[in-house]
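*Asks:* model this:
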Amino acid sequence: MASVDIKGAEVEAAEIEAEMETADKIVEVFKSPIPSFSPGELEYERSVATANLLYRFSRPYFVVQPESPAQVQTIIKTAVSNGLKITVKNGGHSFAGFSTTDRGILLDLARMQDVRLHKGPNDKPVAVTLGGGAQWGHAYKALVAGRYDGYMVNGGRCPTVGVSGFVLGGGLGPFTRKFGMGCDSLTEATIVTAKGDLVTVKETDDKQSNEGKLFWALRGAGGGNFGVVVELKMKVQRVHDRIVAGRFTYSQLDEPFMGAMKELYRFDWPVNATIDTHWVCEVKPNDASSYVRFVAYFNGEEREFRGLIDRAIGNVHPELAARMKERTLSEPSTLFLHETLVAQWWEETTRAFPSNKAYSLYTSFVFEKRLEIVNIVADKVKHWLDKFQSSFSEDEAILEVTWVHAGGHASVVGSDQTAFPWRAGTYFTYIMVRWYDKWLSAKMGQFLEAFKSDLRRFSMESEAAYINFADVSLSDYASAYYGPNYPRLQEVKQIWDMYDYFHPPQGVRLPKSKDSAGNDGDWVDLPRRQWESRGAFPARKKADFAGIIRDLTDLGF
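*Replies:* Predicted structure coming up:
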C-alpha cells in the first residue's frame, strides 16, 4: 500500500479551499453576461455527467458555457489572473476522462455549435465553418438539410463526437482512406490563447512563422495544449451520390473464420473502401458470447463493392462473403449521414450517454499492414477474448477490440507534415473493458494491462498509441502519442503558452519539463481520492432524460 503524505494532503486541501473561494466570487460575476452554473444546478449536473463511473466524482468548481469567442477571451483572462485552471469540454467523449476535472473551471463549449456552409460557383458547398462546440451530427445535419448528395465533410463515425476534439487529435472517419485524416481537411482554426488573444491560423501561413507552427501543431496535438479552439474551417469533399454501407455480426469464430479475417486484414483495399471490425466478448453469470461485428463503407457502386468482397474473402470463406454482401446496401449520401452512421455505431453512441453508467478502461495501438503482424495479432485477440470469457464467467462485463481501418490517403502525408506521426498505420486498434461492479476494478485493470503488454511490441515502434483513444495508464505518453514530433511540439508550446497555463493530462509540456511520463497508474484509487478531496456534495438533480432527447433531436436524429 502506498504511503500517505499527510503534509502534502494538508497543503493540497488548503489550495483547494482557496481556489473554491475564488471560484465562488468569479461565478457570481460571470453569471449575468456568461452562462455559468454552480454545483447542484441542473445545467452543471448535465455538463459534468459522465457515463464512465471511474470519473463519477469529478466535480469542477463551476461550469461556464460561453456563447461567443469574446466570452471565451473573458473567461481565459479572468481565470489566468485569478490562478484558476480550466478544462475544455467539446463532445465529452474522452476515453480517459480528459473532458472533465475535479479542480478548476470546466469550460463547456456546448453553446458554440454554429455550422456555416460556404458555397462555390455552382451553389454547392466547398467548405464548412464549425463552432468549437459543434458535434459531427451538426455538420452532417447541414448537408442533409440542403440535400447535398455527393458532398461530404471528412468527419467522425459517431455523430455525437465533438468536431474540435476529433480534428485536433488527428481524426479517423469513414472516409479517412479517401481524404486523409480529419486534420488533413482543416484549412483554418481560431484559438483563444493563454493571453486571451483571439488568433486565426491557416494552412496558407508561412510554415516557419509562429502562426504556421501553431497550425502544424493543431493538426494532431491541438486538444487543450495551446489554447481554446473556438472555430474551425474545413473542406467539403466530393463523394459518390450514393454510399454503400452495412453492418452485421458473425459468431462462429472457428479456424476458417480466423483464416478469413487474416485475409481481410491484409487485402489491398482501394481507398474508397473501409472495413471496420469489432471483436466482442460479453459475459453475464452463466451466459457468455463472443462475436465479430463488421461495419462497412464504400464510396462507389454496389457491384464494385461486391466484387471486392469476393476477391478478398470469397474463396476462403464464401459464407462470410455472402453475409457481408447481403447486409450492405446502396443509399444517397445524405441518408447515410442522417441515419446509417447512427445505426452502425449505435453501441458506441449510446455508451456515452450519462444514463448508461459503467466502469470503462481503454488502451490503443497502431498496426501496420504487414503479414506477420496481422497474423499474430489476430490470433492473440482471439486468445484474449477466450481468456476474458473464462476469467469473468460469473460477472457482467464486456471486452471489445475495435480495428479502425485507416491507411490509404492518410498514409500519403509525411509523418512530420502534421503533428500526428503514425501515418504508416493501417489499423488503429483500441481495447475497451467495461464492467458494472466496482469490486472488479482492480482485476479488470490487471487483465487490460496483461492484454496490452502482449500486443504493445506489435504497435508501430513498439509504442504507438492514438491520443483520441487515450490510455490513462501510459507510462510514456509523449512518445506513444507524438513519437519524434514531440520536441517540435514543445517548441510550439514555448511560443504560444510559455507559462504552461494549459496543462491537460497527458498534454504537451514545455521543453525543459520532465512531466511527460504519465501518471502513477493508480486509476483504481481515483474515485476515492476525488471523494475525499471534497466536502459535502450538493443534492444531485434527477437524470435529465428530456435533455438527452433534446440533444439528439438537435443533431437531426
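*Asks:* C-alpha only now, for contacts and for neighbours.
*Replies:* Will do.
*Asks:* longest helix in this structure, by residue count?
*Replies:* helix 6-30 (DSSP state H).
*Asks:* and that one, how far from the chain's centre?
*Replies:* Mean C-alpha position of helix 6-30 versus that of the full chain (CA atoms, centre = their mean, to the nearest Å) differs by 31 Å.
*Asks:* after it, which helix or strand is next?
*Replies:* strand 36-37 (DSSP states H and E).
*Asks:* what is that following strand packed up against?
*Replies:* Counting contacts by 3 or more CA pairs under 8 Å, 6 or more residues apart in numbering; DSSP states H and E, strand 36-37 is packed against helix 6-30, strand 62-64.
*Asks:* what sits up against the first one?
*Replies:* It stands for helix 6-30. 36-38, 61-62, 82-84, 103-105, 533 (CA atoms under 8 Å, 6 or more residues apart in numbering).
*Asks:* please convert the buried members of those residues into ChimeraX selection syntax.
*Replies:* Here is the ChimeraX command that selects the buried residues among the contacts of helix 6-30 (16 or more other CA atoms under 10 Å):
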select :36,37,38,61,62,84,103,104,105,533
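*Asks:* now the contacts of helix 6-30 as a markdown table including distance to S415?
*Replies:* Shown next, in a markdown table, are those (distance: CA to CA, whole Å):
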| residue | distance to S415 |
| --- | --- |
| S36 | 41 |
| F37 | 42 |
| S38 | 44 |
| Y61 | 40 |
| F62 | 40 |
| N82 | 40 |
| G83 | 37 |
| L84 | 36 |
| R103 | 36 |
| G104 | 35 |
| I105 | 35 |
| S533 | 42 |
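*Asks:* and this one, please, so the two structures can be compared:
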Amino acid sequence: MFGLDLNGLTGEVVTRKNAEYEEARQEWNRAIQKFPLVIVYASSVQDVSNAVRWAVKHRIDLRIRSGSHHYEGYSTGNHVLVLDVSRLSSIKLDATANTLTAGGGVKNEQIYEFAGKRGYPFPGGTCPTVGVSGYVLGGGWGYSSRYFGLGCDSLIGLELINAEGDLIKASKRENKDLFWACKGAGGGNFGVVVSMTFRLPPKIRTVTLVQLYRPDASPAIMEQFLLTWQKWLPRADRKITISTTLYDSAAEGMAIFGRGFYYGAADEAKRILSPFAKISGMELSAEEKPFLEAVREVEKSYPSSEKFKSTGRFVFKTYTSDEIRTLVELIQNKPPGSIFAGLTVYALGGKVQEVKPNETAFYYRNARYIAGIQSVWEEDRYASVNQRWVVQRFRILESLTEGSFVNFPISELPNYETAYYGANAERLREVNDRYDPSRVFQFPQAIR
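*Replies:* I've put the predicted structure just below:
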C-alpha cells in the first residue's frame, strides 16, 4: 500500500485503508476470498476510462465487476484493480423504437422491475443480483430462452471502454466483429461494457409460472425423470423454458425441483408438462401471473450470498439407461459439510437453435440442454473437499457432454477456449488481437 499513487482515479476509490474494504472486496460466492489492491466504483463513463488508463499506466492487472457473480471469482483477484460498474445503472425506454438501453451495471432485478412495470417481459436471468452485462456477454440463459432466445440475441448495440480508455460503439453497423464477439464471449474480454441496447419483446399481460416437485425421490425416480426429460424436451412447445434440479439437501434429503415460464395459459402449461405428471409422486403446479410477479417469485428463492462450486456442460445426445444411471449417481453421497448437492438440467432449443453457431460467439446453439453439477456448503473447513467433489464429478460429466458454458465456468479446464467457444475460438483470438493487442483485459480464463 505504501507509495501507491491513486492520482488519476475517479469515482469512489476503496483501498485496505478504508473501513468498507472488507465488504467491498466480497463476491456473491463467499468461497472466493481475494484481496484487491484497489476497488473503484465508477459512477460515470469517465470514471471507467480513468480506471483503465490508470491500470495500464501503473501496470496493475484489471478485473471488471458488475454483479459479483462470477462462479470462479474472475471479477476480482489479489493485488489487482477491481473496476466495479454496478453504479452505471440507468435504464431508458424508447417506446417508439421498442428498445431498452441499460447501463453496464444494471442487475436482473432492476431491468425486470423497469420493463415489467411497463408491461414488457425481458429475457434475463433468474438470480436477481446477477449483472445483466455479464449474463448477456456470456450468452445468457433464462426462463424465456426457448421463446425469445438467449440474452445476447436481443442485444442490438453496446458501448464499451477499450484498452486505450476510449469509448467505442459496437453493433451490426460499426465494429461488427467486436459486436459478434461480445454476443457470447464478451465477459471480461475486449473492454468494459458501459451501455447495452436491447430490442424488447412484445408486451404481454401474463406468463404462467410452472413448478415440478418430487420429495423423497429415489435414484429410480430420478432416472425416470431424466429419461422423461430427454424424450420430452425436443418436442416441447418453444413457449416453455424450465430448469430442474435433482438434489440431496441437508433440509430435504433426495428430491427433484423444477421451475420455469410458459408464455401461455396455465391449462396449456399443464398439458405440455403432462409426461412428468406420470412420474409417481410428482407434484405439478401452473399459475398465471403478471410477468413481474412471476419474476419476483423466482427471485425471492435466492439467498444474498453462498459458498459453492458449480459448473455446466452442453448435452447433444440421447442417453442410454446406463448413462442416465451414471448421471444420477453423480449426486449420490454428497461430500462432508455439503448442505446442497445437485445435478441441474437447463432447457435449450426453440429460438436458441434458430441462430447458427457461427452467427454469434455463443457456439453451442444446437445443444439440447445444459447439465450442471454443484455443491453448496457453509463452513470454510469443508471448502476443499466440496470443491474436489465437484471437480471429480465434472470429469465424469465431461465424458458425457460437449463443451462448457462460459457463464457456468470452472477453473479446472485445460483447453478452456475451445471448451467455451468451440469452433469460434480462433476468430475470437483474432478479434482480441485487433481490439486488445496488449491484453489489458486479462484474467485466468481470458481469450489468449
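*Asks:* quick one, which of the helices and strands packed on strand 36-37 of the first structure is packed in tightest?
*Replies:* strand 62-64 (a mean of 25; mean count of other CA atoms under 10 Å).
*Asks:* show me which residues of the helix or strand following that one are buried.
*Replies:* Proceeding N to C from strand 62-64 of the first structure, the next assigned helix or strand is helix 69-81, under DSSP H and E. Buried residues in helix 69-81 of the first structure, counted by 16+ other CA under 10 Å: 69, 71-77, 79-80.
*Asks:* can I get these in CSV with distance to V283 of the first structure?
*Replies:* CSV is the format used below for the buried residues of helix 69-81 of the first structure (distance: CA to CA, whole Å):
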residue, distance to V283 of the first structure
P69, 47
Q71, 48
V72, 45
Q73, 49
T74, 50
I75, 46
I76, 46
K77, 50
A79, 46
V80, 48
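*Asks:* rewinding a little: could you redo the helices and strands packed on strand 36-37 of the first structure as JSON lines and give each row distance to S47 of the first structure?
*Replies:* JSON lines is the format used below for these (distance: least, CA to CA, whole Å):
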{"stretch": "helix 6-30", "distance to S47 of the first structure": "16"}
{"stretch": "strand 62-64", "distance to S47 of the first structure": "7"}
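*Asks:* out of these, which gets nearest to D554 of the first structure?
*Replies:* Nearest of those to D554 of the first structure, taken as CA to CA: strand 62-64 at 20.8 Å.
*Asks:* so the closest one matches what in the second structure?
*Replies:* Using TM-score structural alignment, the residues of the second structure aligned to strand 62-64 of the first structure are 38-40.
*Asks:* average offset between the matching stretch and the first structure?
*Replies:* Stretch 38-40 of the second structure, aligned to the first structure and superposed, deviates on average by 1.0 Å (mean CA distance after the TM-score superposition for the first structure).
*Asks:* which outside residues touch that stretch?
*Replies:* 9-16, 24-25, 51, 79-84.
*Asks:* again, 7 Å this time
*Replies:* Applying CA atoms under 7 Å, 6 or more residues apart in numbering, the contact partners of stretch 38-40 of the second structure are 11-15, 80-84.
*Asks:* of all the buried residues of helix 69-81 of the first structure, which comes closest to L308 of the first structure?
*Replies:* Relative to L308 of the first structure, the closest of these is P69; by CA to CA it sits at 47.5 Å.
*Asks:* spatially nearest residue to the residue nearest the centre of the first structure, not counting backbone neighbours?
*Replies:* By CA atoms, centre = their mean, the first structure has its centre lying nearest to N468, at 3.9 Å. Of all residues not flanking N468 of the first structure in the chain, G169 sits nearest, at 5.7 Å (CA to CA, 6 or more residues apart in numbering).
*Asks:* trace the one you found over to the second structure, please.
*Replies:* Counting by TM-score structural alignment, G169 of the first structure lines up with G138 in the second structure.
*Asks:* likewise for V144 of the first structure?
*Replies:* By TM-score structural alignment, V144 of the first structure lines up with G116 in the second structure.
*Asks:* for its match, what are its contacts?
*Replies:* 291-292.
*Asks:* the one 4 residues further on too?
*Replies:* Neighbour list for Y120 of the second structure: 201-204 [criterion: CA under 7 Å, 6+ apart].
*Asks:* and the residues you listed, which two are furthest apart?
*Replies:* Longest span within the contacts of Y120 of the second structure, CA to CA: P201 and I204, 8.7 Å.
*Asks:* overlap of the contact sets of these two?
*Replies:* Common contact partners of P201 of the second structure and I204 (CA under 7 Å, 6+ apart): 120-121.
*Asks:* sorry, back to before: which position in the second structure pairs with the residue nearest to the centre of the first structure?
*Replies:* So N468 of the first structure corresponds to N407, using TM-score structural alignment.
*Asks:* pretty sure its match contacts W141?
*Replies:* No - applying CA atoms under 7 Å, one finds N407 of the second structure not in contact with W141, separated by 8.7 Å.
*Asks:* where do the helices sit along the second structure?
*Replies:* Counting by DSSP H, the second structure has helices at residues 21-24, 45-58, 108-116, 132-137, 145-148, 176-185, 219-232, 266-272, 274-277, 291-299, 321-329, 383-399, 416-421, 425-435.
*Asks:* how about the ones you listed in CSV, adding distance to V376 of the second structure?
*Replies:* Formatted as CSV, those follow (distance: least, CA to CA, whole Å):
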stretch, distance to V376 of the second structure
helix 21-24, 21
helix 45-58, 34
helix 108-116, 23
helix 132-137, 21
helix 145-148, 26
helix 176-185, 27
helix 219-232, 20
helix 266-272, 31
helix 274-277, 27
helix 291-299, 18
helix 321-329, 18
helix 383-399, 8
helix 416-421, 24
helix 425-435, 32
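*Asks:* out of those helices, nearest to D166 of the second structure?
*Replies:* Here helix 45-58 is closest among those (CA to CA), at 6.5 Å.
*Asks:* how far off centre is that closest one?
*Replies:* In terms of CA atoms, centre = their mean, the centre of helix 45-58 of the second structure is found 26 Å from the chain centre.
*Asks:* mean deviation, that helix versus the first structure?
*Replies:* Helix 45-58 of the second structure, aligned to the first structure and superposed, deviates on average by 1.6 Å (mean CA distance after the TM-score superposition for the first structure).
*Asks:* which residues are contacting that helix?
*Replies:* 8-11, 42, 61-62, 81, 161, 163-166, 194.
*Asks:* please redo it, this time with the cut-off set to 8 Å
*Replies:* 8-11, 40, 42, 61-62, 81, 83, 85, 161, 163-167, 192, 194, 440.
*Asks:* separate out the buried members of those residues.
*Replies:* In those, burial by neighbour count holds for 9-11, 40, 42, 61-62, 81, 83, 85, 161, 163, 165-167, 192, 194, 440, counting by 16+ other CA under 10 Å.
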